[in-house]
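> pasted the sequence and its predicted model underneath.
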Amino acid sequence: MTAKYFAPTGGHPPQTQLLTDRAVFTDAYAVIPKGTMRDITTSFLPFWDATRLWVIARPMTGFAETFSHYIMEVAPNGGSDRPEVDAGAEAALFVVEGTATLTVDGTTHVLTEGGYAYLPPAADWTLHNMADTPLRFHWIRKAYEAVAGLDAPDVIITNDADVAPTVMPGTDGKWATTRFADPADLRHDMHVTIVTFEPGAVIPFLETHVMEHGLYVLEGKAAYRLNTDWVEVEAGDYMWLRAFCPQACYAGGPGKFRYLLYKDVNRHMNLRLGAR
C-alpha cells in the first residue's frame, strides 16, 4: 500500500484571490479549510527548533474540551529534546510527509509517511528531522484520565500500511476503520484512527454521541452532514465537532475518502463541571 496524505505547506494567497471560502465556526461544529493554513496562522512552541505549527483544535469552554490538535512542520535538522512540557499529557503522532526520528524511553524509531506513535503520559521522548526535506506530522494531545486499578497504556509504534482495516458490518467493505489501539483496552481514554470510505459509501444515519471529534481529511473529498448543514470537504480540511453534534457522510468519489479521527472514550462522565 502506497499511502498519500495531504500536508499543508503554508505560503500566502495573492491579492487577487477572492475572500470567499468554506471556513465556518458554529456552536456545534467548525470547518477549517486547508486554505486557512497559511504562514500568518502558524504558531511556535518552546524548546522546538526550526519548527512551526498550525493549531487546529484546542480545549474551549462550551465547545470541545478534551483535546488539542496540531499540524507540525519541522525543517531539516529541527526538532526537540523536550517536546512535551506537561507530564500528564498523552500524545498520538501521525506522519503525513517526511521522516521523523522518534526516541521513546531510550529506543529510537524511524517514522515514515503513515507512521503512527502513541505516547503515554510521562513518556520520555524526543523527535527530530534528520532528513534533508521537511517533516510534517499531526500531534494530538490529551490530559490522560487515570483510573485506579488500570495501568497507563503502552507505547505503540506502527504504520497505517501495517494495520489491517476493520470493516464495518453490512457495508460490503465500503466503510472501514484502521484502529491503532485495541478498542477493548480500557487503559486508553482516547482513540485515534483512520476512517476509509470507498466511492459511494455513506454513514446512513445521523450519528449523535457523547464523543468529541477532530477529523482531518487525508485523502479525497465528500459531502458531510454536520448538525443541520451539508458541507463539502476535501483533502487538507479539518472538521471539529463538539459532543452530540449530529453527523453523517456521503463519499461520492472518484477516489477513496480517508480521514484521521480523534475521539474520547472509556471513561465516566465528569459530574463536576469545570473540574477534570
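Ah, there it is.
> C-alpha only now, for contacts and for neighbours.
OK.
> which of the helices or strands spans residue 261?
strand 257-264 (DSSP states H and E).
> residues making contact with that strand?
66, 189-199, 211-222, 251 (CA atoms under 8 Å, 6 or more residues apart in numbering).
> give me the buried positions along that strand.
By neighbour count on 16 or more other CA atoms under 10 Å, the buried set for strand 257-264 is 257-264.
> isn't residue 23 right next to residue 37, touching?
No - using CA atoms under 8 Å as the test, residue 23 is too far from residue 37 to be in contact (11.1 Å).
> for comparison:
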Amino acid sequence: MDMIKTAERTYYAPQGGHPGQNELLTGRAVFTEAYAVIPKGVMQDIVTSPLPFWDKTRAWIIARPLSGFAETFSQYVVEVLPDGGSERPELDAGAEGVLFVVEGELTVSVAGKQNVLAPGGFAFLPPASGWTVRNESAAAVRFHWIRKAYEAVDGLDVPEAFFSSDQDVAPSPMPGTEGRWATTRFVDPADMRHDMHVTIVTLKPGAVIPFAETHVMEHGLYVLEGKAVYRLNQDWVEVEAGDFMWLRAFCPQACYAGGPGNFRYLLYKDVNRHARLGGYLGSRAR
C-alpha cells in the first residue's frame, strides 16, 4: 500500500447542514449562458445526491453535461463516511476520472494495489481500469471526482493510472510573472494521450491574470483557498474558498487575487483534441 503524502496546505471542503429559518435568502449564486457561480453556501444537505453502489456516501454534483451548461465533463464533491465506499464506483466503461482529496483519507485500489490519498492527493483513473474506493479511516473523507468521456485517438495509447499529490509537484511559474502566478501540473502538457488536464492554479496576494482569456477550453474552477475578484464574461464577481465556477468555451475570464493569503483553485479543462464537427457535417462528408 502506498501513502500519498499530505500537502502542507489547506483545502476547503463542504460540510453540509442547513441555514436557519431566521437567515436572509440573499446569496451569490449566478447562472448564465456563459458562466455559473455556485457559492459554498449553496452546498447544503438538501442538494446532495446518493450514488448507485456507493455505501455511506453523498455527493454535491456541481457540474454535469447539460444544454446551456457543462458540455465535456461532470464534477462532484463526494463525502464518504468511515467504512463507506464502492466496489463499482464508475458505471460508464468509457469514462476517465480524476480524484482530488480535500479532507480526510481515501483508499483507492487499481489492479490490486492500494493507494491512500491524504489531503492534496491526486489520482488519474483511465477508462475501464476497475478502480475501487474505501474510507478505511475513522473520519469522513471529502474529495473531488471529475469525470469525462475519454476521446480515443487511433495511434495513441490510453494513458495509465497514476497517483500524485499537490506536495509532490512543483508549481510552474507563468512567464513574466516572477512566480506570482503559477500552475501545478500533474500531467505533462505535451502528452497527447491525455484529453483533459486537472491542475491547481496559485495566485499570490495582489497577483493578476492580466488579460481576458478567451479560448476554446471549457473550465470548471473550485476555489481551494483564499479569495479573489473574478472577471466572467462582462461581470466582476467575488469568490472565495469553497465556491465553484463553470466557464463555457470562449467565455472571457481574468482575475485579481485578494486577501492576505494565496488564492488557489482546482482547474479542469479539455485539451489536445480536434474540435468536434456536428453530426450534420459528419454525416454529409464523403
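Alright, I've got the coordinates. Everything quoted here is computed from the prediction, not taken from an experiment.
> what does the strand holding residue 261 of structure 1 correspond to over in structure 2?
Alignment of strand 257-264 of structure 1 against structure 2: residues 263-270, by TM-score structural alignment.
> and what of stretch 168-178 of structure 1?
Matched against structure 2 by TM-score structural alignment, stretch 168-178 of structure 1 falls on residues 174-184.
> need the residues that contact the matching stretch.
If you take CA under 8 Å, 6+ apart as the criterion, stretch 174-184 of structure 2 is touched by 166, 169-173, 199-204, 207-209.
> what is the end-to-end distance of it?
Stretch 174-184 of structure 2 has an end-to-end distance of 11 Å (criterion: CA to CA, to the nearest Å).
> how far is it from where the chain is centred?
21 Å (CA atoms, centre = their mean, to the nearest Å).
> can you show me the helices along structure 2?
Secondary structure of structure 2 (DSSP state H): helices located at 279-284.
> for it, longest strand please?
strand 74-86 (DSSP state E).
> give the buried residues for it.
Residues of strand 74-86 of structure 2 classed as buried by neighbour count (16+ other CA under 10 Å): 74-82, 84-86.
> that one maps to which residues in structure 1?
Residue span in structure 1 matched to strand 74-86 of structure 2, by TM-score structural alignment: 68-80.
> that stretch: average distance to aligned residues in structure 2?
Following superposition, stretch 68-80 of structure 1 is found to deviate from structure 2 by 0.2 Å on average (mean CA distance after the TM-score superposition for structure 1).
> on that earlier part again, residues in contact with the longest strand of structure 2?
53-65, 132-148.
> over to stretch 127-135 of structure 1?
For stretch 127-135 of structure 1, the external contacting residues (CA under 8 Å, 6+ apart) are 72-81, 83, 95, 97-103.
> read off where that stretch ends up in structure 2.
Stretch 127-135 of structure 1 maps onto residues 133-141 of structure 2, going by TM-score structural alignment.
> next step: the contacts of stretch 174-184 of structure 2 restricted to strands.
Residues of those located in strands (DSSP E): 172-173, 199-203, 208-209.
> between those, which is closest to residue 278 of structure 2?
Set against residue 278 of structure 2, the nearest of these by CA to CA is residue 199 (29.2 Å).
> ok, that closest one to residue 189 of structure 2 distance?
Per CA to CA, residue 199 of structure 2 is found 11 Å from residue 189 of structure 2.
> comparing these two, which residue is more hemmed in?
Between residue 199 of structure 2 and residue 189, counted using other CA atoms under 10 Å, the more crowded position is residue 199 (20 against 13).
> number of residues surrounding the closest residue to residue 266 of structure 2 other than its chain neighbours?
Leaving aside its chain neighbours, residue 266 of structure 2 sits nearest to residue 200 (4.6 Å; criterion: CA to CA, 6 or more residues apart in numbering). By other CA under 10 Å, the residues close to residue 200 of structure 2 number 21.
> just the contacts of stretch 174-184 of structure 2 now: which is nearest residue 121 of structure 2?
Out of the contacts of stretch 174-184 of structure 2, the member with the shortest distance to residue 121 of structure 2 (by CA to CA) is residue 166, at 6.4 Å.
> appreciated, that's everything.
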